[in-house]
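Engineer: This is the structure alone, sequence omitted:
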């Protein structure tokens, strides 16, 4: 059996190896103010544990999305505002799915800026 390429981690610590696009969408849709984040790691990239995308649900139901592809100088973030009265997962899910499956366009889909711990 081949080693997994992706691993999704929910806020409660539950992990999913090689999640499907539908499963990634569902993990984001299940986020709440109690279970605020999902991290998806690339297990096939070096250096290990330095290639990921994560989504955090803010108090106002907007999202902070981050990706990292290597060292700290390759860590970026973007904010996705809440567009409706409830959390709309589609724009974030499309970016996460495209990143996870290596499709073009995800970098242009959000206004990425370098990550800063102060932000």
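Structural biologist: Ah, there it is. Quantities reported herein were computed from a predicted structural model and do not represent experimental measurements. Residues are numbered from 1 along each chain as shown.
Engineer: C-alpha from now on. contacts and neighbour counts both.
Structural biologist: OK.
Engineer: can you list the residues that contact the longest helix seen in the chain?
Structural biologist: Looking across the chain with DSSP state H, the single longest helix is helix 90-100. Outside of helix 90-100, the residues within contact range by CA atoms under 8 Å, 6 or more residues apart in numbering are 6, 21, 24-25, 28, 40, 42, 53, 65, 80, 104-106, 109.
Engineer: is it possible to export those to TSV including secondary structure and distance to residue 95?
Structural biologist: Below are the contacts of helix 90-100 laid out as TSV (DSSP: H, G, I helix; E, B strand; the rest coil; distance: CA to CA, whole Å):
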residue	secondary structure	distance to residue 95
6	strand	15
21	helix	11
24	helix	11
25	helix	10
28	helix	12
40	strand	12
42	strand	15
53	strand	10
65	strand	9
80	strand	11
104	coil	10
105	coil	8
106	helix	5
109	helix	7
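Engineer: one more structure, for comparison:
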């Protein structure tokens, strides 16, 4: 176990193996992964260790280090310390053969594509190129104090605003909004279903226009008339 992690000492590998064995039974519950992340935090496991343990629990052949990193960093147990430890998480690097480096170069995500998805929540967590599991987890983790999520398409060549956002209101309904390039194309709806909120975010992120068909949308572009006029000027 953990043989593919370059630079990992035998004692640290044994420690990580013990964590895997302790956390494995927790996965059988409905909130298994959340319980795993909380247990790892209680045991003093850092972000790097939590990422490696999470990947081992889910299957090294099935889950990439990048996906495991997003699961750890978007978990409630880690959100509060995200700002302090993100730079440590970025020292994990996937190699072409699926192995990893414990202290490799920082992963660079900016500039790889002309158009990039970026997900940001109210707690300050910012994930570049988020996976579907990461976005789903970020919506599922919305609560008081972390009630907003916005997923946007960022382009260095365009200043057009294209994003979808979710707000978990005090009445436990989800307010969904999306903007398609200009203030005039800003739409809003609400749902009581967390599952529908997740489906909406993933549908928008996929670029498939049919995702909007599941809702009745109100165009609220008139609320941003001042913004439209400023853009025109």
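Structural biologist: Yep, that arrived. Owing to the predicted nature of the structure, the values given are computational and were not obtained by experimental measurement.
Engineer: one step back: any of the contacts of helix 90-100 of structure 1 buried? List them.
Structural biologist: Burial by neighbour count, 16 or more other CA atoms under 10 Å: within the contacts of helix 90-100 of structure 1 this picks out 6, 21, 24, 25, 28, 40, 42, 53, 65, 80, 106.
Engineer: Straight-line length of stretch 168-179 of structure 2, end to end?
Structural biologist: With CA to CA, to the nearest Å applied, stretch 168-179 of structure 2 spans 18 Å between its terminal residues.
Engineer: quick one: that stretch aligns where in structure 1?
Structural biologist: Matched against structure 1 by TM-score structural alignment, stretch 168-179 of structure 2 falls on residues 57-68.
Engineer: quick one: buried residues of the matching stretch?
Structural biologist: In stretch 57-68 of structure 1, counting by 16+ other CA under 10 Å, buried: 57, 58, 61, 62, 63, 64, 65, 66, 67, 68.
Engineer: Select from those every entry located in strands.
Structural biologist: Among the buried residues of stretch 57-68 of structure 1, the members falling in strands are 57, 63, 64, 65, 66, 67, 68 (criterion: DSSP state E).
Engineer: Surely residue 52 of structure 1 forms part of a strand?
Structural biologist: Yes. Judged by DSSP: H, G, I helix; E, B strand; the rest coil, residue 52 of structure 1 forms part of a strand.
Engineer: from memory it sits against residue 70, does it?
Structural biologist: No. Shown here, residue 52 of structure 1 and residue 70 do not form a contact pair, counting by CA atoms under 8 Å, at 9.1 Å.
Engineer: The two: who's more crowded?
Structural biologist: Taking other CA atoms under 10 Å, residue 52 of structure 1 and residue 70 do not tie; residue 52 has more neighbours (24 against 16).
Engineer: still on that earlier bit, how much does the longest helix of structure 1 stray from structure 2?
Structural biologist: Aligned to structure 2 and superposed, helix 90-100 of structure 1 gives a mean residue distance of 0.8 Å (mean CA distance after the TM-score superposition for structure 1).
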